[in-house]
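>>> using only what follows, build the 3D model:
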Amino acid sequence: MWTHVLGFTALPHLGGFAGALITRREVKTWYQTLTKPSWRPPNAAFPVVWTGLYTGMGYGSYLVWKELGGFNQDAVVPLGLYGLQLALNWAWTPIFFGAHRIKLALIEVMLLTGTVGATMLSWYPISRPATMLMVPYLLWLGLATTLNYCIWRDNPEPKRD
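From the prediction side, this is the model:
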């Protein structure tokens, strides 16, 4: 049983580690050239916050999986939405930091935030503790979306062919 807990909890970190490789390189170069709002968190806060958020969402997904008795017909919507939001989460970093597509990243993070909300709504009747583990994530996405918007607004993208 502990292997399931560990696997579900570790899964979100896989995309986080991959994204960190892209982010680490770009934060020192391209990201430094951008105009950013004064209220943004320090760069050092992001890996700490994301470690906690990934751990919480991963453990929450385990609670939902366990409560539903595994991957079955009842799990399609709640765990499918979870998987979709996880894929959207992992996609944001390559879009923003890798491709430097600030506007596309903004659209993507808005879709992500909506999908996280839908995931939470689908989890609530199954496991309230799992749902509550997603609350900090949703709040952080609100901050991240606002930050992405301000960066997009203050840094016009070059015309693309």
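>>> from here on, contacts and neighbour counts on C-alpha atoms
Will do.
>>> excluding its backbone neighbours, what's nearest Ile22?
Gly98 (6.2 Å; CA to CA, 6 or more residues apart in numbering).
>>> ok, how many other residues are close to that neighbour?
16 (other CA atoms under 10 Å).
>>> what residues are up against it?
Gly98 is in contact with 22-23, 26, counting by CA atoms under 8 Å, 6 or more residues apart in numbering.
>>> how long is stretch 22-32 end to end?
14 Å (CA to CA, to the nearest Å).
>>> ok, and what's touching that stretch?
93-94, 97-98.
>>> how about 7 Å then?
94, 97-98 (CA atoms under 7 Å, 6 or more residues apart in numbering).
>>> on that earlier part again, just checking, which of the contacts of Gly98 belong to helices?
Secondary structure assignment by DSSP state H places 22-23, 26 of the contacts of Gly98 in helices.
>>> highest neighbour count among the residues you listed?
Thr23 (20 neighbours).
>>> check contacts around Ala130.
60-61, 63-64.
>>> mind redoing it with 8 Å?
So Ala130 contacts 57, 59-61, 63-64, 123-124 (CA under 8 Å, 6+ apart).
>>> to compare against the first, here's the next sequence to fold:
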Amino acid sequence: MSPQSVRRRSKDEPTPGSAAAAATTGDGGKNLRARKMAMAKRGLRSLSVALATPLCLTLLTTYLFGATRGYAAVSRPFWRPPVWAFHLASLSSACLMGLSAWLVWADGGFRRQPAALPLYLTELALSLAWGPVVLGAGAMRLGLAVCMALFAALLGCSQLFRRVNPIAGDLVKPCLAWVCFLAVCNYKMLM
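Okay, the predicted model is just below:
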């Protein structure tokens, strides 16, 4: 090999065996890039479904059963938030739980922890039931029972989700705090 045939490679030019070289030259890079883009689109689609489903169900429940008959029947002390704040916090809680469930699903946690999916669906059903029971019908005792069951379901979700993804388990904590506040409000409305 003669010195005239040796060419210097600049620092910006990728090495022949690197992934950057495969991404910029040849058909293998295009396939890899297309596969990564398709996987990202599927992930984004599944995330939007995981967030939109509980959000839409909560909005529908609020719209259909969000009457304030039971809530308005009790005189409202200064520490109890207005009804719109209850609905907004319920929507936020539903989004957090949807994101947490998506993180568990993305890590394959519903296969590794088979009890996680039924527990999440139970939590979703109970969180949808609280508003119509307490704010709509004014059944404070039943609302307190729903709060206790919801707290137990959230606690179970937190523990199972934490085993799969610690961030998913941490996202359940604000929901636990919200349910504790709901239980205190329910209890005070009974008095």
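>>> that older thread, what residue in structure 2 is paired with the residue nearest to Ile22 of structure 1?
When structure 2 is aligned by TM-score structural alignment, Gly98 of structure 1 is paired with Gly136.
>>> and its match, how far is that from Arg80 of structure 2?
Counting by CA to CA, the gap from Gly136 of structure 2 to Arg80 of structure 2 is 17 Å.
>>> one more: Thr24 of structure 2?
Thr24 of structure 2 is 60 Å from Arg80 of structure 2, by CA to CA.
>>> for Asp107 of structure 2, same thing?
From Asp107 of structure 2 to Arg80 of structure 2 the distance is 39 Å (CA to CA).
>>> just Trp102 of structure 2 next, same as before
Using CA to CA, one gets 32 Å for the distance from Trp102 of structure 2 to Arg80 of structure 2.
>>> and if you look at Phe161 of structure 2?
Counting by CA to CA, the gap from Phe161 of structure 2 to Arg80 of structure 2 is 31 Å.
>>> who's in contact with Gly15 of structure 1?
Trp90.
>>> all strands for structure 1, in order.
Assigned by DSSP state E, structure 1 shows no strands.
>>> to which residue of structure 1 is Met189 of structure 2 aligned?
In structure 1, Met189 of structure 2 lands on Ile151 (TM-score structural alignment).
>>> same drill for Asp107 and Arg80 of structure 2, tell me which one is more crowded.
Arg80 (16 against 12).
>>> how far away is that one from Val184 of structure 2?
Separation of Arg80 of structure 2 from Val184 of structure 2 (CA to CA): 10 Å.
>>> just want the most central residue of structure 1.
What sits nearest the mean C-alpha location of structure 1, by CA atoms, centre = their mean, is Asn89, with 3.6 Å.
>>> quick check: it touching Leu111?
No: taking CA atoms under 8 Å as the definition, Asn89 of structure 1 is not a contact partner of Leu111, at 9.7 Å.
>>> residue contacts, the nearest residue to Val5 of structure 1 once chain neighbours are set aside?
Using CA to CA, 6+ apart and skipping the chain neighbours, the partner closest in space to Val5 of structure 1 is Tyr62 (6.1 Å). Counting by CA under 8 Å, 6+ apart, Tyr62 of structure 1 touches 4-5, 8-9.
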